[in-house]
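Enquirer: Can you look at this prediction? I've put the sequence above it.
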Amino acid sequence: MSVEAQAVHEVANAVEETGGIAALGINLKMFIAQFIHFAIVLLVFWKWVYGPIVKMLDKRAEIVEKSIKDAKDVEERVVKLEAERASVITTAKAEASHRIEEAQALGETKKNEILAEAKNQVESVVKAGKEQLVREKDAMIKEAKKEIAEIAVKAAEQILKESVSENVSKKMTEEAIGKLT
């Protein structure tokens, strides 16, 4: 037989011995060896490549979730602080308005007190001035009466041409003053 016929015969024998897989052109020993190699590569890949990548992705997902949660917390805090700030500003404005009103009322009270005190002082000065004028007027009238009496006595002396004693002159002066008052 020829070499070709012998090869075909060997292939046919091999097909009969190995069954249907050999008929497909698959070598069972090679298939098992490749399957074992694939399993080893898959195990190595799973253990040293896929596992760490999955862990890294899980950690990254946790970090992202935590960041999102923190952002929501910060946003809630910002809203809360904004409301609190608005409340504080409103309270401060109300307090400032109240204090301004109190200050205006106090200023008005002080103004009225100062005006009343100034009015009292003016009245007091006017009263003192009037009293001083009355005293000066009385003193001037008294002085004028005294001078008039002296003039009258001198005129009477000249009219009478007589000499009047000092006692009589003093008595006449007092009588004249008494009549004038």
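Expert: Arrived safely, thanks for sending.

Enquirer: make it CA atoms for all contacts and neighbour counts henceforth
Expert: Will do.

Enquirer: which element is residue 130 on?
Expert: Residue 130 belongs to helix 51-160 when assigned by DSSP states H and E.

Enquirer: Show me how far that helix is from its chain's centre.
Expert: 22 Å (CA atoms, centre = their mean, to the nearest Å).

Enquirer: burial count for residue 150?
Expert: For residue 150, the count of nearby residues is 19 (other CA atoms under 10 Å).

Enquirer: Ok, residue 141 next?
Expert: Neighbourhood size, residue 141 [other CA under 10 Å]: 13.

Enquirer: Ok, residue 60 next?
Expert: The number of residues packed near residue 60 is 12, by other CA under 10 Å.

Enquirer: Would you mind stating the distance between it and residue 72?
Expert: 18 Å (CA to CA, to the nearest Å).

Enquirer: same question, residue 106
Expert: Relative to residue 72, and taking CA to CA, residue 106 is found at 50 Å.

Enquirer: next one: residue 23
Expert: Residue 23 is 66 Å from residue 72, where distance means CA to CA.

Enquirer: Also residue 116?
Expert: Distance of residue 116 to residue 72, computed by CA to CA: 65 Å.

Enquirer: Then residue 53?
Expert: In terms of CA to CA, residue 53 sits 28 Å off from residue 72.

Enquirer: And for residue 144?
Expert: Residue 144 is 105 Å from residue 72, by CA to CA.

Enquirer: what does residue 63 give?
Expert: Look at residue 63 and residue 72: by CA to CA, they are 14 Å apart.

Enquirer: again with residue 159
Expert: For residue 159, the distance to residue 72 - CA to CA - is 127 Å.

Enquirer: So between these two, which is more surrounded?
Expert: Using other CA under 10 Å, the more surrounded residue of residue 159 and residue 72 is residue 72, with 12 against 9.

Enquirer: how far away is the more buried one from residue 61?
Expert: 16 Å.

Enquirer: how far is the helix or strand where residue 17 lies from where the chain is centred?
Expert: Using DSSP H and E, residue 17 sits within helix 3-18. With CA atoms, centre = their mean as the basis, helix 3-18 stands 102 Å off its chain's centre.

Enquirer: Now do it: which elements does it pack against?
Expert: Applying 3 or more CA pairs under 8 Å, 6 or more residues apart in numbering; DSSP states H and E, we find helix 3-18 packed against helix 20-23.

Enquirer: try this one side by side with the last:
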Amino acid sequence: MLGITTLAALPLGNMLFIIIAFLLLMLILKKVAYGPLTKVLDERADKISSDIDGAEVARQEAEKLASQRQAELAETRQNATKVVNDAKASAQKQSDLIVSAANDRAASVSQQAQTDAQKLKEDAISGAKNDVAALSVAIASKLMQKELSLNDQQALIDAYISDLETK
């Protein structure tokens, strides 16, 4: 209460001066301090908002890049699997061709060997027939020339066989 009575006791001129000085001080503070302070606070709020928006954009971009990387990785794995499977199929096909060629070659060699063996057999039989025929003719001609005893026949056969062995 003391302050109220003191205020009323002030002369009107002083009171008017104090009110004008107070209003003038408020006006100066508004221009000098409050305006720049609100400007700084607004700028700071804008910067924080911009940083938050930038962080959100960066997060979305990072998620997008991570998603793309995952897709590319999956595609690369799929391509690698395809290449491996193609290589296996190609190797199996090549292996089958080599085995088939080897089997064909073996069959051809076997057939040729059988043909050669048959020809040799036929040649041997033909040669034996010719030898037997020649032997028969030789024996018959010798028999015609003379009548042979058993010892003479044996000697003639042995001589002919030794003659064949030397040929």
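Expert: In hand now; what should we look at? None of these values were measured; they are calculated from a predicted model.

Enquirer: average offset between the helix holding residue 130 of the first structure and the second structure?
Expert: Following the fit onto the second structure, the mean deviation recorded for helix 51-160 of the first structure is 2.5 Å by mean CA distance after the TM-score superposition for the first structure.

Enquirer: Which residue of the second structure sits opposite residue 77 of the first structure in the alignment?
Expert: Taking TM-score structural alignment for the superposition, residue 77 of the first structure sits opposite residue 61 in the second structure.

Enquirer: so where in the first structure does the helix or strand containing residue 24 of the second structure end up aligned?
Expert: For residue 24 of the second structure, the element it lies in under DSSP H and E is helix 12-29. Following TM-score structural alignment, the aligned partner range for helix 12-29 of the second structure in the first structure is 28-45.

Enquirer: what residues does the matching stretch touch?
Expert: By CA atoms under 8 Å, 6 or more residues apart in numbering, the residues outside stretch 28-45 of the first structure that reach it are 21-22.

Enquirer: Buried ones in that stretch, by neighbour count?
Expert: By 16 or more other CA atoms under 10 Å, stretch 28-45 of the first structure has no buried positions at all.

Enquirer: Stretch 118-131 of the second structure now?
Expert: Per 16+ other CA under 10 Å, stretch 118-131 of the second structure contains no buried residues.

Enquirer: That one corresponds to what range in the first structure?
Expert: Per TM-score structural alignment, the counterpart of stretch 118-131 of the second structure in the first structure is residues 134-147.

Enquirer: Now tell me what touches the matching stretch from outside.
Expert: 173, 177, 180.

Enquirer: Kindly reformat those as JSON lines containing secondary structure.
Expert: Below are the contacts of stretch 134-147 of the first structure laid out as JSON lines (DSSP: H, G, I helix; E, B strand; the rest coil):
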{"residue": "173", "secondary structure": "helix"}
{"residue": "177", "secondary structure": "helix"}
{"residue": "180", "secondary structure": "helix"}
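
Enquirer: so which of those is the most crowded?
Expert: Highest neighbour count within the contacts of stretch 134-147 of the first structure: residue 173, with 21 neighbours (other CA under 10 Å).

Enquirer: ok so, going back, what separation do you get for the match of residue 77 of the first structure and residue 54 of the second structure?
Expert: 10 Å.

Enquirer: picking up where we left off before, where does the helix holding residue 17 of the first structure end up in the second structure?
Expert: Mapped onto the second structure using TM-score structural alignment, helix 3-18 of the first structure spans no residues at all.

Enquirer: Which positions in that helix come out as buried?
Expert: residue 15.

Enquirer: and that helix with helix 28-44, angle?
Expert: In terms of direction (axes from the mean of the first three to the mean of the last three CA atoms, to 10 degrees), helix 3-18 of the first structure departs from helix 28-44 by 60 degrees.

Enquirer: angle of the helix holding residue 130 of the first structure against helix 28-44?
Expert: 20 degrees.

Enquirer: So which bits of stretch 171-181 of the first structure are buried?
Expert: 172-173, 176-177.

Enquirer: Any chance of these in a markdown table with distance to residue 88 of the first structure as columns?
Expert: Shown next, in a markdown table, are these (distance: CA to CA, whole Å):
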| residue | distance to residue 88 of the first structure |
| --- | --- |
| 172 | 94 |
| 173 | 91 |
| 176 | 90 |
| 177 | 86 |
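
Enquirer: Relative to residue 9 of the first structure, which of the residues you listed is nearest.
Expert: Residue 9 of the first structure lies nearest to residue 177 out of these, by CA to CA, at 187.5 Å.

Enquirer: do you know how far the closest one is from residue 45 of the first structure?
Expert: In this structure, residue 177 of the first structure and residue 45 of the first structure are 146 Å apart, going by CA to CA.

Enquirer: now residue 110 of the first structure
Expert: For residue 110 of the first structure, the distance to residue 45 of the first structure equals 93 Å [CA to CA].

Enquirer: Then residue 62 of the first structure?
Expert: According to CA to CA, residue 62 of the first structure stands 24 Å off from residue 45 of the first structure.

Enquirer: Many thanks, I have nothing further to ask.
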